[in-house]
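Asks: task: produce atomic coordinates for the following.
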Amino acid sequence: MPTEYSPCREIAQAPDEEANIALVRQGLLGASPFLPTLAFSLDLLEFYYCLRRRHPSVGTQGFAKVISAFHNALYYPKLQEKLAAAFDVYVDLKERLQKKTDVALNRVGDNWRALNGCPCCGFKQHNEPMLVPARLHAMDGNNSQKRLQGVGHTDEREFFSDYFIPPEQVDTFADEVKGTRRTAPATGPPVPDSANEDSDSLPTSNQPATKCTDSWQAANASAMGKSVTQVFEQTGIFLTTCRHGIVEFVEEMIKSGELAKYALASLDAIMKTYGADQGVGYDIGCSMDSTVRSTSLSERAAAQRLQLLVNAFHGYAHNRACQLKFHPLYRFGIGIEDLETCERIFSWLNIVARNIRHASLYHWRLFLHICLKQWDEDRYANLSKFLLDNYRQSLATIQEYEYELTAFQKLTGFAQDDFERWLIEEAAYLEKAQDEPEEDLQQVAYVENLLSLQKAQEKYGSITTVEFQTYTPADFASGVNLRPAALRARELERRAAQRKLEIAENVVSDLERRLGIEDRWTTTTPAFIVAREAMDKTEFVRAVEQLEGLVVQRLFELAKANISGTGYKMRKHISHAITRCSAAVRKAIDKYNELALLQSPPRPTFKYEDVANLSWLADFELLKESRSDILDRPWSSLANREAATKHFKVLRAREELVRLNVEIARLQAWVDHEDAELSDSARILRASDPLLAAHIDRLRCIRRQVNDNHRKRLQQIFVLPGYTGDVFISVESSTSVDSSLHDDAGDGDDVEIDGDDEVNEEVVRIGDLIESLSVQ
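Replies: Okay, the predicted model is just below:
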């Protein structure tokens, strides 16, 4: 292998395992526990550990090839196996050191990380105002982190992570939702019953005429199908995070899709760990709210005032009645939080998917654990940026919308109380709205079939009339073509028209019998006129639903178009899909506008630019209503609804300021507490355990740089015009590096980097570090 100073060295065989101890003292780690012949430098393993945490797609094989190429050595497969073995030992040593450090810092006990991982959520201070909800969470499932069944079966090791809820604890909720099954989307294929055997599944909403669950269909067992769940042992993960993005709990989805038991287990863990007044965002929170009330969690959820909400972006595709009850915009105390945190984490975790698909269960959990730890560290480094950005956004919202609302109120005479009253009136109306009576539906069907019968009679009459006109003596004399093939074709056409006429006549007769109609309706019959108007309204509602579905589909495609890591071919495919969908949306708008003018009263028409506005999705249900008194009410006006929306955004922005003031005080207290805690622990341990003390002292230096950066950003918040919280004076460490270098620490997550450029940069960094290690 390489030179004498290479980070990967061949060594002479040693007589026993004590050789590894001697190697470690020299800064090397053997590739086997007994008689090692190859060792890797600890610096190299630490570098790969850091690289793997920050760029999980770099596997051991690729890294081993880079080492070989850098040293102009021939790569051989055994090198990758030995590197993986040494890396496993090194990671195990790191985990053992972390546990020992946690004991020294008294960071032990059940759920310590979940309780204290986010200081903005958990580091409560004396005399702080009470927040309701006390904490905000988001939960969702993702099916990218699959693991093939049967792979790595010889690896019997078990990896414990305090992120994961044990599968046996999750399975206690397996029988809570038997018999409820999420329906297949209207545009998709029917779901076979066999796909749901022996498994609970995501609930359907109990609200009337809702499509919430269908609009945001996750990868449940029905959607996945048995072929997928039989191939994979782990089919993904179910995640729970705080509003700042720090992970709280993770569950393995085993041989199934996103079942209700995972959500119930997460809610159970949230209530046990964090207590009362918790707010949880879920893409089908409306359905889950009904489900919780029918499970063993019902009484505890009610006693602890658990609030279930729908994520902001997902919520815009739910119906209006659902939005008024579950959307964060209309819920007290939520602030400007969108509860879409899980989607951002999944975007990061998708990078590791390719390296854990064929991994053993030990490595599957291990590499997810490593990635989650890095994600949490990055989110901790971004806490002060989160607070600063949200404070600025809230102040800007208040300043902009309050000015517009004041002008609107002067122009219209409406007051703020009117906006609140409109919301109550609209919710009450939608709650009382019911489906059309069965008799009305049958009368509409009768009219539709009468019109079909009329068309069938006209078709059959036109064929027989043409036939009699064709076969006259004069036509025979003029040489009409009477070849047998032509005669057969005309006869087949006549018979087909006759069959359609007979079928239409039978259907109409059957409906007349059911409805008790003795005299067949005509176009002048009063009942026919009423039913025809209802039929026109039904056609209009279908046009609205088609337009709504196309707009939601367009949102899906736009959301996917800019996902980091999407390949060129997929981006090209999505681009074509957006173009096609846009054309379909324009065609649907034309159809809607044509039917809107025929309604009584006429509905408003729209341009393509109008439906491109996301907030307009909330008005689809209103367009379907036909009662003129509803359209005359103030809350049905699009301008008034837009003003009301801005009013609620101002309310949520003011609530956000209150929550941010509390979180700012918590973060300020935490950074001072942690710096003192690490310093005191290192000082106390210097006499009894100098090596552990040195490690904690190194950790203190790293954390002090991050905490000093927090202090700088907090000082920026304190001087913001409009800041309403307490001001804290904090002094940065005089021994830390220039804090100006850390002004943007952790901000890189907001910038998309092209995948190829990122890989090239990583390879350059690998070469620079290995070169520096080689000359030491």
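Asks: switch to C-alpha atoms for all contacts and neighbour counts from now on
Replies: Will do.
Asks: distance of residue 177 relative to residue 221?
Replies: Residue 177 sits 14 Å away from residue 221, going by C-alpha to C-alpha, to the nearest Å.
Asks: these two: which is more packed in?
Replies: residue 221 (26 against 21; other C-alpha atoms under 10 Å).
Asks: count the residues that sit near the closest residue to the more buried one other than its chain neighbours.
Replies: Once flanking residues are discounted, residue 221 sits nearest to residue 257: 4.4 Å by C-alpha to C-alpha, 6 or more residues apart in numbering. Neighbour count of residue 257, defined by other C-alpha under 10 Å: 29.
Asks: rewinding a little: who touches both of residue 177 and residue 221?
Replies: residue 201 (C-alpha atoms under 8 Å, 6 or more residues apart in numbering).
Asks: which residues in this structure form strands?
Replies: 8-10, 28-30, 38-41, 135-148, 232-242, 247-254, 278-281, 307-309 (DSSP state E).
Asks: nearest spatial neighbour of residue 527, chain-adjacent residues omitted?
Replies: residue 521 is the one closest to residue 527 (C-alpha to C-alpha, 6+ apart), at 7.8 Å.
Asks: sequence B follows; please return its structure for comparison with A:
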Amino acid sequence: MPAAAVFPSVVITVRALEVFRRLQLRCPRLGVQAFVRMLCDIHGVAPRPYLVTQFTVAFDVHLAILDAVDRQVQAALGRDIPDWRLKNACPSCLYKLEGEAEIPLPLLATVDGNNSLKRFWRREKVVDADGNVAPGSSKERVDVRAPPGDYYLPREEVDRWSKEGLEDLMRDFVPGSEEGDEGGGCTERWQNMKEDATARAYGMYDETGIFPALCRHGFVLVIVDMVKSGELAKYGFAVTAHLLRVLGELGLGYDIGCKFAQMVRMHPVLSPLAAGKKFKALVGAFHGHAHNRRCQLSNLTTYVPGVGLEDLEGCEKFFSKSNALAATTRYATVFHRQQAITTYLKHADTADAYQGLSLLLASKYRRALKIKGTTALLRETMASMGVDSRSVFETWLEKEKEFLATLSKEPVQETLEMEYYQKLVNLQDLEERLKIITKVGHPMLPADADATYAAVASQTRRIETQRRHAIEARDKTLAVVRDLEVRLDIARRWEDDGDDWIRVAKMAKNRRYQRALDALEGLVVARMFELTKVNMSDTGYKLRKHIAKALQARSKGVKSALERYNEAAVAMSPPRTELSWEQIVDYVFLADFDLLRDGREDIHDELWAQPAGRVAMDQHFKLLRADEEIARLNLEIPRLVTHMADEDAFLIYHERRLIREGSPALGHQVGVHRMERGRFNTLHMERLVKLSKEPGFTASLTPVPIAEDVEMPDMGTVGTVAALPEEPEADIDPDADVDTELLADTFERIMFMSEDT
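Replies: Predicted coordinates for the structure are as follows:
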């Protein structure tokens, strides 16, 4: 492969380029510079900077040739229609069969933003008169090349969703005001981070990360770049709209799914599309435990019918591998960064997601069977609690929702009464303070003292000022008390020994307790996520040090919040359970935090509020989701088996057709394409056959044939399930002249490809 278009002085073998491509796909941290230095070591020459540039040029040409060959192969197979890859990205999700049962939420996907794959923005340095250095205009060379494949949504398509001020959709939104609000007030807790350090980072980088969408089996559906910003709504809007238009009904997992669902409902363009496609936004199992309990009951996968046992956290698993690309793309050009990402995505789909597909299906099936095996234990628990039917758990769930709804917003009457009570307490304190100040007499000039008249006058003025301020504060508070008495229609002012005073005082203590608990919950959640990040692999030293300092400050905040909580808990009547620092440190899931509250309704004697009842209720819903998971897997496994048979027959047919029609090179490439995924088919069948021997397995491992009354479709279309007939062998004349040179070249190419494989 030449390193220059005209008069090249250096050439690089295709084998070396292919070795580097394969190595980098398996180890994304490997850069061009390290590989070129390795070649220099092998050849015994000194490394030169220009060798890296020459190798990069040759590698770009190599990738361009591979992409051109791939496009010719897809065209020969009839798969060059728009969105063909997306419609066929995952065999188990999208290769639907004739006569299969319908399930709710037929496609489950997950989206999230990741800021690891940033790209440094090369800009001119501008020095002002004071010597301060500031970034100027871009000095990057214009490169109009597009990355291979169709994984990326164009920036213009994404930016179209931000032209109408869509980021401000939630600015005037009052949680709970919309019909069908299922966030439970949780939406107002999630905001984009706007720290000064983050804002400065956006000035250093052009692309600040990626925002991908993956199916539940880990195949990448689509991806967009986050540009000069954090995780904005436009990225989620663009991806969701594209998936709904191309793939139809969709259940989407997102770490802020509760807020995103409301934003979609409020969107003038996306809302009708989402309603027509039965769009459902959900919260992943891991991130869901940072949401409040009311939000979990509506959006957490455990309580949503049709989701099965899917955790919708595939993006986190994907990022743990793709973060390795950051080392080689941080200072790349726009094109080279996207080229590296799309090349990696194609390899990840083929060699990682597809290779592990049968293993993932088998592990999901075994997990569902294991959960179903706990049915007898649930029955024993129900018998000990006196519960006759599992339908009671559905009633408990509704009761919990109703109870938490009463905690989400205080009634206006109660709010005014608590404010009136607090003002009365303040009024009493101010009157006592005024009495004390009034009793203080004016200082006198002692005859034998050194005090001057000016000092005594100053002290007198200080006392008078304090008395005037106390009177003004008392009068202001008294005016507020009178206004509240008019609004509450109180004819006689409350006394501290009256029934109303005692009743509202208890309510005020309860609210103080609840707010202290909320503050403690929020700090513990933040601490959980920071601990997760600081222990994560590939976390840099500076970031680890920054998080460690934040954890120290967070620990002090948690201790202070814990002290306030314990004070409020002890002040309750009867006193509530105090928490220790050891208990806070050991907290993992916070779903029960809200149930520690005391509302207007006493739930301490309710079965669903007791630990045993809650465990039994959660076990009931896990069993429901396990049944749904098995039903979904009973569709996905036959889809995979049928897809393997159909794909193999389809590619063999076209490989022979192309060779027969005089395109042996293209036919050979179709064969290479067939082996790319086909090498895993035997492994898939071994895993599935082993799974079929498990007790309780009910899926079919027989490929689904096409119906007899259906004409043979074009195998380039979506969702076909037919096996094409074998092509008749061509008649060979033994006496015909044979081009020995062509035969030798063909044999050499075959041997070359077999060695690479």
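Asks: could you check which residue of the second structure pairs with the residue nearest to residue 221 of the first structure?
Replies: Alignment note (TM-score structural alignment): residue 257 of the first structure maps to residue 230 of the second structure.
Asks: just to revisit the earlier point, any idea which of the strands of the first structure is most buried?
Replies: Mean neighbour count (mean count of other C-alpha atoms under 10 Å) peaks for strand 28-30 among those, with a mean of 27.
Asks: contact partners of it?
Replies: 20, 23, 36, 37, 38, 39, 40, 41, 42, 86, 90.
Asks: burial count for the aligned residue in the second structure for residue 95 of the first structure?
Replies: Using TM-score structural alignment, the partner of residue 95 of the first structure in the second structure is residue 67. A count of neighbours around residue 67 of the second structure, defined by other C-alpha under 10 Å, yields 16.
Asks: distance of residue 67 of the second structure relative to residue 147 of the second structure?
Replies: 10 Å.
Asks: cool, and residue 233 of the second structure?
Replies: 25 Å.
Asks: contact partners for residue 265 of the first structure?
Replies: With C-alpha under 8 Å, 6+ apart, residue 265 of the first structure has these contacts: 169, 170, 173.
Asks: got JSON lines for these, with distance to residue 576 of the first structure and neighbour count too?
Replies: Putting those into JSON lines (distance: C-alpha to C-alpha, whole Å; neighbours: other C-alpha atoms under 10 Å) gives the following:
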{"residue": "169", "distance to residue 576 of the first structure": "45", "neighbour count": "14"}
{"residue": "170", "distance to residue 576 of the first structure": "42", "neighbour count": "20"}
{"residue": "173", "distance to residue 576 of the first structure": "43", "neighbour count": "20"}
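Asks: return the member of those residues nearest to residue 393 of the first structure.
Replies: Closest approach to residue 393 of the first structure among these (C-alpha to C-alpha): residue 170, at 38.7 Å.
Asks: the closest one corresponds to which position in the second structure?
Replies: By TM-score structural alignment, residue 170 of the first structure lines up with residue 158.
Asks: nearest residue to its match other than its sequence neighbours?
Replies: residue 238 (5.4 Å).
Asks: returning to that earlier point: so the match of residue 95 of the first structure sits against residue 150, correct?
Replies: No. Using C-alpha atoms under 8 Å as the test, residue 67 of the second structure is too far from residue 150 to be in contact (11.6 Å).
Asks: could you pull out the helices for the stretch 401-550 of the second structure?
Replies: 412-439, 453-487, 499-534, 541-571 (DSSP state H, counting those that start in this stretch).
Asks: out of those helices, which comes closest to residue 392 of the second structure?
Replies: helix 499-534 (28.7 Å).
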